[in-house]
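Trainee: how does the following fold in three dimensions:
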Amino acid sequence: MQVATSSGKYSVKHYPDTIQSWKKEGNYFYFYTSATILEIRVISDKIVRFRYAADGQFQRDFSYALSEKLEESPENFDIREWQESFEIYTTAIRVFVARENLRITITDTEGRIINQDETGFHWQYYLQKGGKIVYCTKLIQEGEAFYGLGDKPTDLNLRGKRVENFGTDAYGYAKDTDPLYRNIPFYYGLHNGIGYGIFFDNTFRTLFDFGSEREDASSFWARGGEMNYYFIYGPELLKVAESYARITGTAELPPLWALGYHQCRWSYFPDSRVREIGKEFRQRGIPCDALYLDIDYMDGFRCFTWSPDGFPDPKKLLKDLSDDGFKTVVIIDPGIKVDPDYPIYQELVQKGYACKRADGALMEGDVWPGKCAFPDFTDPKVRDWWAGLFQDLTAYGVRGVWNDMNEPAVFELGTFPEDVRHDYDGENVSHRKAHNVYGHLMSKATAAGLKKHLMPRRPFVITRSAYSGTQRWSSVWTGDNMSTWEHLWLASVQCQRLSVSGLSFAGSDIGGFIGEPSGELYTRWIQLGAFHPLMRTHSASNDTGFDQEPWSFGPEYEAVVKSFIQLRYRLLPYIYTTFWQYAAYGTPMLRPLAFVAQDDPETHDLNHEFLLGDSILISHVSEAGMLEKSVYLPEGNWYYYFNDARYAGKQAVTIPTPLSEMPIFVKAGAVVPQYPDMEWVGQRKVEEMILQVYFGEGITHSILYEDAGDHYAYKTGQYNLVRFKQASEPGLFRLKKKFVGRFEADYRHHRLKIHGLPFRPTSCMVDGVAHELPAEALQAAIVEIQLPRNFEEIILR
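Mentor: Model prediction:
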């Protein structure tokens, strides 16, 4: 087959021919054709890697995405030979390799097709740039839906779409803009109740087509590198997500304050303005934990410096903010100003740490400081040097760092030219291969520096660009969005997509970065943001001098905004527990309904509804003036948060949406832990842990994870894992609690608030002993009971 190139020349597409020989080496299988080698590596019963050497020579087996903890653990596997194929089998799947052309068919143990090649692997020479373009084309199964691929600003189901991974500074992007900032080459397929994933570990520009060109075929390809992908079988989508995290790594627990509310602007300047913002939060009683300093805090935008005019005494400023409960997060970009008198620039050049063009000249380009040079973060020596630069910032009191412009972005060029050279941990490659991991490695070096210099406190990093595996050290946000209702919708979809793509610790610029939202839009965005793992307002400077803080839109909106930020803080134990699930297992924090009810076809194309954690369902208000909204509830019973009205699932229900509310539901049977009201994490000792318990028939399970909220003692057992089991039925409420751990929490009591109890209790037993219920508890719609922290069982009849 011949394909026209942009120059009008033709390049032949090459396909594997007949298998001539094969061999097995441990858990590796090799199949040899006249020119191509296929390597199949069985990592576990449900994870298999496929790697092709197009011309019989494998490239270096190296990846920036893989977790150092990835271990091979297949239980039972082997190979069988058939007339037309080879069959590699595990306890969960069968992998058939066609003798004629290496095409792959993967089935479950009952023979149901999970994933199947169409033309399969093929390639062509990249005549213009060198190397090869490698392809893999697969059949789309009947009714198949596709999800994942990071921050794509389009419908959650990617069926019918073509998208691209090439980190891009997409200022003011719109729906369907592509590519964007992040490069996550991982997607899910779902058909006939079967879920699987494919992680294409290739850092070149990669493209994915899910039936856009041909409705019955999906393809993924890269303009360089190898065809190297991991197949992950679920069949549950959430299990696929957890297996992907096994490959690329799980997050570490952040400091608890990082799950609070963050306030940012381009730019709070000078230091007196920063103090004013902090004072306003405390005087108004609006919770907030983090204040950000954008590029104007620097001396002429030179990274790791302070403006002598605007921030003459940063150490005192940051201490005063800390004394008032605020953590300070500062921006650091990759561009280092070309200035012979600037020590960091001197080191960068003298040590040979700067990126260079093919002819040896420095890679220079204009960014905020003017002409800049750029560190080569693919060099481990440069990463170590960069990490060391954070010592002074942390000594001043900086608690978090915000990496921006790291696609990398260059004003007049867009990004680096392709001839820029990179070390790539000893390989010496062009920017074509390094582009999609540049920001990934910058944030890795930043996190390493903060972790070292903040020890024993936990670091907080937020990055704009990322590759698979960035979740191991950083959070992300959705980039330079706009103050429109469309972008509020996009914020929900993008954060859901990022979550199932391994990057749960994500949020959007609440209110929009570009433009000025109305009070209604800002309030609705705050309501959504309260249920995103990262909750940050951020906005750009503008000629009107408009600032975007919770009080900027008048008392009516401020009251609602304050109430939702307060709700966020009350839910911190639940959110922190959900983060623990993510950190321990890789379970996405935000779960689209297709991921929790994949057997229900009604959920496959839903964009608005998602679960935060196991039990709280959100459907944000997405249009101006919306007075009611239809919300689809998955199977089960659900309580409307604001009035405890109970709804049966597997149907759409219509919910009123006054400004003070948004559709929030809690799953029947759930135990939702809550803190008392606070204005910042650590403001005061938590004297009582509140347990919001929602009556549900049958057996349901909930958990509470707790530790000190900072430091690393949890890694040596200083944590508690509290498991709840509700086993209730008509006329009986029973809640059991099991406690494991060695963390000594401040509180000594639980206050149970039991919602939806369908009977008036006449007796209460706590750990087998009669417990008197106060009269007011018996009369209230929500039954409240105070119990010691060490209770094990409560029964109401």
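Trainee: all contacts plus neighbour counts: C-alpha atoms, from now on.
Mentor: Noted.
Trainee: how far away is the residue nearest to the spatial centre of the chain from L659?
Mentor: Using Cα atoms, centre = their mean, the residue of the chain that lies closest to the mean C-alpha position is L503, 1.8 Å off. Distance check for L503 against L659: by Cα to Cα, to the nearest Å, it reads 30 Å.
Trainee: how much space separates the closest residue to I114 other than its chain neighbours from S11?
Mentor: Nearest in space to I114, with sequence neighbours left out and distances taken as Cα to Cα, 6 or more residues apart in numbering, is T107 at 5.1 Å. For T107, the distance to S11 (Cα to Cα) stands at 34 Å.
Trainee: same question, I43
Mentor: I43 is 35 Å from S11, where distance means Cα to Cα.
Trainee: comparing those two, which residue is more hemmed in?
Mentor: Taking other Cα atoms under 10 Å, I43 and S11 do not tie; I43 has more neighbours (20 against 16).
Trainee: neighbours of the residue lying closest to that one once chain neighbours are set aside, how many?
Mentor: The shortest distance from I43 to any non-neighbouring residue, by Cα to Cα, 6+ apart, is to E72 (4.6 Å). By other Cα under 10 Å, the residues close to E72 number 13.
Trainee: hang on, E72 in a strand?
Mentor: No. If the criterion is DSSP: H, G, I helix; E, B strand; the rest coil, then E72 is coil and not within a strand.
Trainee: please provide the structure for the following sequence as well, for comparison with the first:
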Amino acid sequence: MNKPLLRAFSISFLTALLAGTAYAQSGAVKSAGNVSNVQINGQQVKIATQNAFAEVTVYSPSVIRMRVDKQPLAADFSFAVIAKPQQTKATINQNDNEVSITTDSLKLIISKKPFAATFYTLDGKVISQDEKGLSTSWVNESVTTYKHMQDGEHFIGLGEKTGNLDRKGNGYTNWNSDTFGYRTDQDPIYSTIPFYIGVHHNLNYGIFMDNTYQSDFNFGASNNRFSSFGAHGGEMNYYFIYHKHLTDIITSYTALTGRMKMPPLWSLGYQQNRYSYYPDTEVYRIAQTLREKKIPADGITLDIHYMDKYKVFTWDKNRFPDPAKLTARLKDMGLKLTLIVDPGVKTEQGYPVFEDGLKNNIFIKYSDSTNYTGEVWPGWCHFPDFTGEKGRNWWHTQIKKYADVGVSGIWNDMNEISTWGQKMPDNVIFNYEGQNASHLQAHNVYGLEMARASYEGYRKALNNKRPFILTRSGYAGLQRYTAIWTGDNRAEDDHMLLGVRLLSSLGLSGVPFTGMDIGGFTGNPTVALYTRWMQIGAFSPYFRNHTGVNTKSAEPWAFGEEALEVARNYINLRYRLLPYLYSSFYEATQNGHPVVRSLAINYTHDQRIYSAQFQNQYEFGNGFMIAPFTSADTYGTVYFPEGNWYDLYNDALITGKQEKMMRVTTQKLPVFVKESSIIPMQSLVQSTAEKPTDTLTVHVYKGNRNNSFVYYEDDGESYNYENGTFYKRTIAYDAVKKQIVFAKAEGSLSSKFKYIKVQLHGFADNDKIALNTKSANTKTEFVSFLTPVSSFDPQGVINAAEGHNVKTITMSNSSNQMVLSY
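Mentor: Model prediction:
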């Protein structure tokens, strides 16, 4: 080939190559491009680019919403977000190169060439920035936003995700799935919460992507350049949250997506379950044995075998001939009944639920308007469309049948949707609140909306009494309606520890009421594993023992006398801690802070808490730190974060910022109390239906930090607290003034405790205690002083050390302010 011809060929080839590159950039992958128009209207900025439309809204001083789509933005709608933008002071300016938005908390710079976002602190530190050259872009209908991955960045949260606490180096998919006996690294599993928290350089931020299509999050998986989040359809829609403290990020996220209501008090007690208890005589046997063996309990749960051939809203008349009699007898024993409910309605002529559903036209449909049919436990089924008001209202009328016979709790299962084959067609159409959406868009919210329908229907049916609602599947915002448990786990040590991390991650993601199947659902635990799991269960929000079909019995008495004694000791402790636990749930209703708290919440920038060695440690409320170990461990290393810590069992003082090797036994779960903690406790009861004695014991642990605890009571069963019928007082520990202050009580309800006994841990012999009140009528009784006491359970392993001195003061529970000085 001659040189001119070769040169012409080379130029032609290069031109084709460049054209192909341009095609890759603008065709197969399409970015937003440069900004062409900006409109500023109050707290909102509307932006047009070469290839997209964007809308930036200041929701609050700490929350900014970003919406981007290839087409003009559709009408705003969300199943998750219930908050509206707050009136916020925001300074918004633009020039030829950028748009700047500044609030009292952060600054956002949107570059125009090309469109990209960078979030800063007010003093100019980068909190989060779009990855240069990538930003937000589309591959076909999938949209992704790419963020520059900061040095040493940790990623936590994302709801019910397996694996390590720190998500760095991994990718995740959100597509709610029925995953029986899932692996400890399996993804996805049952629920979707597309919210995570990034931590780097003493900064922390949250990102919530509100998009219900299948979504993907990448925290440096298969790349060393970016973190990213995106969805297989719909718009890019995310909320950026910045606060100096991680707890405030959770508070802002739950301000967006809502917070739980107070749960019924009984639901915080021990729950006994298996797949399945039947007939009713077996249920009575379980209930009677719990009472005979003095195992405190509040609930028994029935799995699918209570139904007539697995048909929802029916009873097997041979196994359960008189459901109302069953619930009444259980109530007399201080026990509530919870029933499993599945969404599938069997397609059977003569089955009233099916015929009523057809009559009211409430089932999800194919695109040709015929009802979708999938196979589940009863056989071929139709499925109510909970994404529309009509379907939810129909469910309300059906679920009332259970309330009418005295059932107290509803357990929503199989609501991913789960069907045999696990492959619902894409062309199934859902109402989606009147907008009509395919299965691709509606799948991830189906479980949320079923839980919503159950909650709303049952709340209405119970006439002002609080229902207990449990779900397996859900989406962001599920905490408004339901508790969640982590599905069909295995009776294995690594699953027990994974369960702890799942509860911690759900807590980071705005869900306080969480639990796992204690003892494992599949397989048979060893005695040691069962014992350890029951101990951990006592420090879980939802404490349910559950095992599957074709497994050995898993009640506390089924593993021998020693296991029974240890399990009973920790259940006893759980019941004595109910005032502390109930008050912790009240805190969750106010600010979204979870009951199970990853150490990342209060010790965010301590690098050691992200280590796989210590990632299973967690706080239970704001006072206890739990250190779980496997059933085979005889020694283990505990990391103590900053501050001083007390051993729960003997008050031994341990200084923080150190690792400490400890002996581990199956008789005792390592539990520690944070300095300056305030722990209210009551006398032991066998169920929450039983009244404790008239004395509330408040344990106070001497420390160097100020602390406060909001003690809370209400009637435990109604919504009257929403109208002021509660009893609340702040108990404050002031380390500088050396005072413990019981603030004036709030609310119209009188406390059920006539006396308050204050037990002071870690105080020296020469600490002289004085009591001052603003009420001349307050009676004070110093019943014991510097007396060896059993701080917690007088049985078994939960004892104070012999000779251990705890100062004890008993005083009348005045509603006025009371001050203890030392």
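Trainee: so what number do they get for TM-score?
Mentor: Laid over one another, the chains give 0.95 as their TM-score (TM-score structural alignment, normalised by the length of structure 1), with 779 aligned residues with a Cα RMSD of 2.1 Å.
Trainee: before we move on, the earlier item: could I get the contacting residues of the residue nearest to I114 of structure 1?
Mentor: T107 of structure 1 sits next to I93, R94, V95, I113, I114, N115 when contact means Cα atoms under 8 Å, 6 or more residues apart in numbering.
Trainee: cool, Q786 of structure 1 as well?
Mentor: H749, H750, R751, L752.
Trainee: map M66 of structure 2 across to structure 1 for me.
Mentor: Matched to structure 1 by TM-score structural alignment, M66 of structure 2 sits across from F50.
Trainee: residue ranges for the strands of the stretch 51-200 of structure 1, please.
Mentor: With DSSP state E, counting those that start in this stretch as the criterion, the stretch 51-200 of structure 1 has strands at 78-81, 85-89, 93-98, 104-108, 113-125, 132-139, 145-148, 162-165, 186-191, 194-200.
Trainee: tell me which of those strands lies nearest to E744 of structure 1.
Mentor: Shortest distance between E744 of structure 1 and the strands of the stretch 51-200 of structure 1, using Cα to Cα, is found for strand 145-148: 39.5 Å.
Trainee: same for the closest one, what does it pack against?
Mentor: Here strand 145-148 of structure 1 touches strand 186-191, helix 485-500, going by 3 or more Cα pairs under 8 Å, 6 or more residues apart in numbering; DSSP states H and E.
Trainee: now do the buried residues in the longest one.
Mentor: Along helix 485-500 of structure 1, these residues count as buried under the neighbour rule (16 or more other Cα atoms under 10 Å): 485, 487-500.
Trainee: now, which of these sits nearest D384 of structure 1?
Mentor: For these, the nearest to D384 of structure 1 is L498 (28.4 Å; Cα to Cα).
Trainee: rewinding a little: of the contacts of Q786 of structure 1, which are still contacts in structure 2?
Mentor: By both residues aligned by TM-score structural alignment, their matches' Cα atoms under 8 Å, these still in contact after alignment to structure 2 are H749, H750, R751, L752.
Trainee: could you dump these to CSV with secondary structure?
Mentor: Shown next, in CSV, are those (three-state DSSP):
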residue, secondary structure
H749, strand
H750, strand
R751, strand
L752, strand
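Trainee: and of those residues, the nearest to Q566 of structure 1?
Mentor: Once Cα to Cα is applied, the member of those that ends up nearest Q566 of structure 1 is R751, at 18.6 Å.
Trainee: could you report the neighbour count for the closest one?
Mentor: 18.
Trainee: that one maps to what in structure 2?
Mentor: In structure 2, the residue matched to R751 of structure 1 (TM-score structural alignment) is K757.
Trainee: its match contacts V806, correct?
Mentor: No. Using Cα atoms under 8 Å, K757 of structure 2 makes no contact with V806, being 11.7 Å away.
Trainee: distance check, the residue mapped onto G143 of structure 1 from structure 2 against P692 of structure 2.
Mentor: Using TM-score structural alignment as the criterion, G143 of structure 1 maps onto G152 of structure 2. Counting by Cα to Cα, the gap from G152 of structure 2 to P692 of structure 2 is 50 Å.
Trainee: and for L73 of structure 2?
Mentor: 57 Å.
Trainee: neighbour-wise, which of the two wins?
Mentor: Taking other Cα under 10 Å, L73 of structure 2 and P692 do not tie; P692 has more neighbours (18 against 15).
Trainee: hmm, K754 and the more buried one touching each other?
Mentor: No. Taking contacts as Cα under 8 Å, P692 of structure 2 lies outside contact range of K754: 11.1 Å.
Trainee: the equivalent of K261 of structure 2 over in structure 1: what's it in contact with?
Mentor: Under the alignment (TM-score structural alignment), K261 of structure 2 pairs with E252 in structure 1. The neighbours of E252 of structure 1, taking Cα under 8 Å, 6+ apart as the test, are R472, W473, A583.
Trainee: over to I609 of structure 2?
Mentor: By Cα under 8 Å, 6+ apart, I609 of structure 2 lies in contact with L599, A600, Y603, Q615, Y639.
Trainee: could you look up the SS state of the aligned residue in structure 1 for the second one?
Mentor: When you say that, I think you mean A600 of structure 2. Alignment note (TM-score structural alignment): A600 of structure 2 maps to A594 of structure 1. Following three-state DSSP, the label given to A594 of structure 1 is helix.
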